[in-house]
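Trainee: fold the following for me, if possible:
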Amino acid sequence: MPVTVVRFNLVEPGATPASLGARYRTAVEMAAYADDRGITTVQTEEHHGVANNWLPSPFAFAGAVFGATQGSTATHGASSSGGGRETGGRIVVTVSAAIGPLHDPLRLAEDIAVLDLLSGGRLVTVAGIGYRPEEYAHFGVDWSRRGRLQDELLETLLMAWTGEEFRYRGRTVRVTPRPCTRPHPLLLVGGSSKAAARRAARLGLPFFPSAHLPELEAYYKERLAEYGTEGWTMMPPAETSLLHVAEDPDRAWAHYGEHFLHEARTYASWQPDGIRSAVRSAATTVDELRTEGVYRILTPDDCAALGLDDYVLHPLAGGMPLDEGWRSLHLFAERVLPRLDG
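Mentor: Take a look at the predicted model:
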């Protein structure tokens, strides 16, 4: 069974508080629907000070998703005879990525511990270092210290989640509550550099390359052997596409292609040379974007026939109208997902 992902970054250019509130609530409702239908993962991310309202608080959003998917009921799809299937409380939320140096280490340790307890261990955090100096300036964090701050953050999280006292910035502290997941909530180190791979290996943490980089995975394994630690790699596939499902892809591209292009151009504008990303686009027009294949609009039949290991649905991309996002999610859940069971 492939991994199935619904991605949310809640972008909406020109939003009003009312429209953005509706978008946030819809995303949570979509996550609950995805959980009910057996989709495995909600993926979200973190960016700050963006004019198009890119989500800045992924852990708050994760908490809302966990609240909407907590526990099991037999209400959905129940028949008059009282039948129904167990739902709720399975879907994982992956924050990919949190910008580690922008977070207070002790506060983040507490927040993740609470979310781990609330969700029963369904939070996955990928800690990246970021690539936008503007975001560091936004918080008054020294860009030149980002490597040292990332080291401190990761080391602090691992010590904090033991529930024991430890030394932090010259004082003795203890973080409570302790999370339920043992030995600690799932924490991966993200990045596309040797420094990121080395940091993950030194701490014995899994490594999440930001693109398909087998040479970096090999370097990570060498460093694991050097440090005498254990770990594993969550490698993106060689080709990653963000998917949208529609009965008529030509019509969908004509009506909604600008939403995908807006997101693609925003994301591309942030990434300096040397940054590798699994979903980086070079397109400048909708036609180029369609040809490129980073964003794909497919019929249910064509989507099911892809034969991917990972299906990443992006129903609200670039400020997508909510009703169109729902149409895509319904088509995927009802006409694609049942055909992926093997």
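
Trainee: please count neighbours and contacts with C-alpha atoms only from this point.
Mentor: OK.

Trainee: tell me how many other residues surround residue 140.
Mentor: Residue 140: 10 surrounding residues under other Cα atoms under 10 Å.

Trainee: can you check residue 144 too?
Mentor: By other Cα under 10 Å, neighbour count at residue 144 equals 10.

Trainee: that one and residue 131, how far apart?
Mentor: 12 Å (Cα to Cα, to the nearest Å).

Trainee: hmm, residue 125 is touching residue 205, no?
Mentor: No - when contacts are counted by Cα atoms under 8 Å, residue 125 is not listed as touching residue 205 (11.5 Å).

Trainee: hey, what's in contact with both of these two?
Mentor: 187-188 (Cα atoms under 8 Å, 6 or more residues apart in numbering).

Trainee: other SSEs contacting the lengthiest strand in the chain?
Mentor: Ranked by number of residues, the top strand in the chain under DSSP state E is strand 92-99. On a contact count with 3 or more Cα pairs under 8 Å, 6 or more residues apart in numbering; DSSP states H and E, strand 92-99 meets strand 41-44, helix 58-68, strand 123-128.

Trainee: now the angle from it to strand 123-128?
Mentor: 20 degrees (axes from the mean of the first three to the mean of the last three Cα atoms, to 10 degrees).

Trainee: now show me the structure for the sequence below, then we'll compare the two:
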Amino acid sequence: MTITTLRFNQVSPGLDRRDLSARYRATVEMSVFADEAGFDLVTLEEHHGADNGWSPSPMLTAAAVLGSTQRLGVMLCALITPLHDPLRLAEDISVLDHLGAGRLTVVAGIGYRPDEYVMLGKEWSERGRLQDEVLETLLAAWTGEPFEYRGRTVRVTPPPRTTPHPGLMVGGSSRVAVRRAVRLGLPFFTSAHDPGLVDYYDSLAAEAGFEGGFATLPPERTAMIHCTEDPDKAWAEYGECFLHEARTYAGWQTSDIHSAMASASATPEQLRAEGIYACLTPEECLALAAAEGPMGSLLLHPLCGGLPVDAGWESLRLFRDRVMPHLEA
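Mentor: Model (predicted):
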């Protein structure tokens, strides 16, 4: 069955305070809409010090979404876990797990912007060690039992609702990240289409006798969809919004970072041809779902790059009315 997902990061290019407030409110209200309409998942993201306000606090947003919905899954994709205090992070995720009755999944990313580490007083060169520490601490903390942490005995309460622990995946695009996931007995979230990483994960897991894990493999091109009756008009009106996000993301990339959302476009026309951002009619959405098959997904990005909130609502309502009934059938 096709997985239907909404992506949110609350980007507001002008950093207008009223616009930012409207986007955070719309994130919650659109999530409630998605919950009632039968969507499967909402994804939230973390970045710090971004000129466009890219959300720095997805756990707070997740709390609002989980507290306002009944069945919708929420994925933090990704949480930059080395930037967080391990014990406080364990507590916060445990509370979110209770609030959402087990609907939360965390993708633990290591990050790729040294500026974020500087801002939060963390050493970029220590990011691997910090990631190991925080993930090991989470797993120990969520047992609910006392454990040794930095030379002292601590205990984190309450224990999470989900056993043995809330949904946790190691994110990344490197073999180092794969080895970390297998060593800790966790699934691996591949940030780019790289079958070799999946094969490497499966090989290491087999060697370790780890049978409960898996590695995801995103499609070669992840299409972030704006559903519309008139794609040409939508590109003319909103192409600069899509380009803003694409250029922001591209400006953060380095040669050793691989991502399913990486774009080299400099104009809306180039971005449209690239296919990462797509304005699709309902019929085209259904054709894409059919082409991807039962394990495919459709990803909507209703507030992308400063897209007007009203335009985001138009996209969601059109998708609910003209796409969702046929996916369910």
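
Trainee: between residue 144 and residue 131 of structure 1, what contacts are shared?
Mentor: Counting by Cα under 8 Å, 6+ apart, nothing touches both residue 144 of structure 1 and residue 131.

Trainee: for the alignment partner in structure 1 of residue 241 of structure 2, give me its contacts.
Mentor: Here residue 241 of structure 2 is matched to residue 259 in structure 1, going by TM-score structural alignment. Each residue near residue 259 of structure 1 by Cα under 8 Å, 6+ apart is listed here: 317-320.

Trainee: re the thing from before, show me the contact partners of the longest strand of structure 1.
Mentor: 40-46, 58-59, 62, 65, 122-130, 190.

Trainee: could you report the distance from the residue mapped onto residue 130 of structure 2 from structure 1 to residue 212 of structure 1?
Mentor: The alignment partner of residue 130 of structure 2 in structure 1, by TM-score structural alignment, is residue 149. Residue 149 of structure 1 sits 26 Å away from residue 212 of structure 1, going by Cα to Cα.

Trainee: before we move on, what about residue 231 of structure 1?
Mentor: On the measure of Cα to Cα, residue 231 of structure 1 and residue 212 of structure 1 end up 18 Å apart.

Trainee: so for these two, which sits in the more crowded spot?
Mentor: residue 212 (20 against 16).

Trainee: verify the stated contact: the more buried one with residue 233.
Mentor: No - using Cα under 8 Å, residue 212 of structure 1 makes no contact with residue 233, being 10.9 Å away.

Trainee: burial check on residue 203 of structure 2, number of neighbours?
Mentor: When neighbours are counted by other Cα under 10 Å, residue 203 of structure 2 comes out with 13.

Trainee: corresponding residue for it in structure 1?
Mentor: Match for residue 203 of structure 2 (TM-score structural alignment): residue 222.

Trainee: please, which helix or strand holds that match?
Mentor: helix 214-227 (DSSP states H and E).

Trainee: repeat for residue 243 of structure 2
Mentor: helix 231-252.

Trainee: that's a strand at residue 6 of structure 2, yeah?
Mentor: Yes - Residue 6 of structure 2 forms part of a strand when assessed by DSSP: H, G, I helix; E, B strand; the rest coil.

Trainee: helices along structure 1, start to end?
Mentor: Applying DSSP state H to structure 1 gives helices spanning 17-37, 58-68, 105-119, 133-139, 146-160, 194-203, 214-227, 249-270, 286-292, 300-304, 322-331.

Trainee: quick one: which of these is nearest residue 91 of structure 1?
Mentor: When these are compared by Cα to Cα, helix 17-37 sits nearest residue 91 of structure 1, at 5.3 Å.
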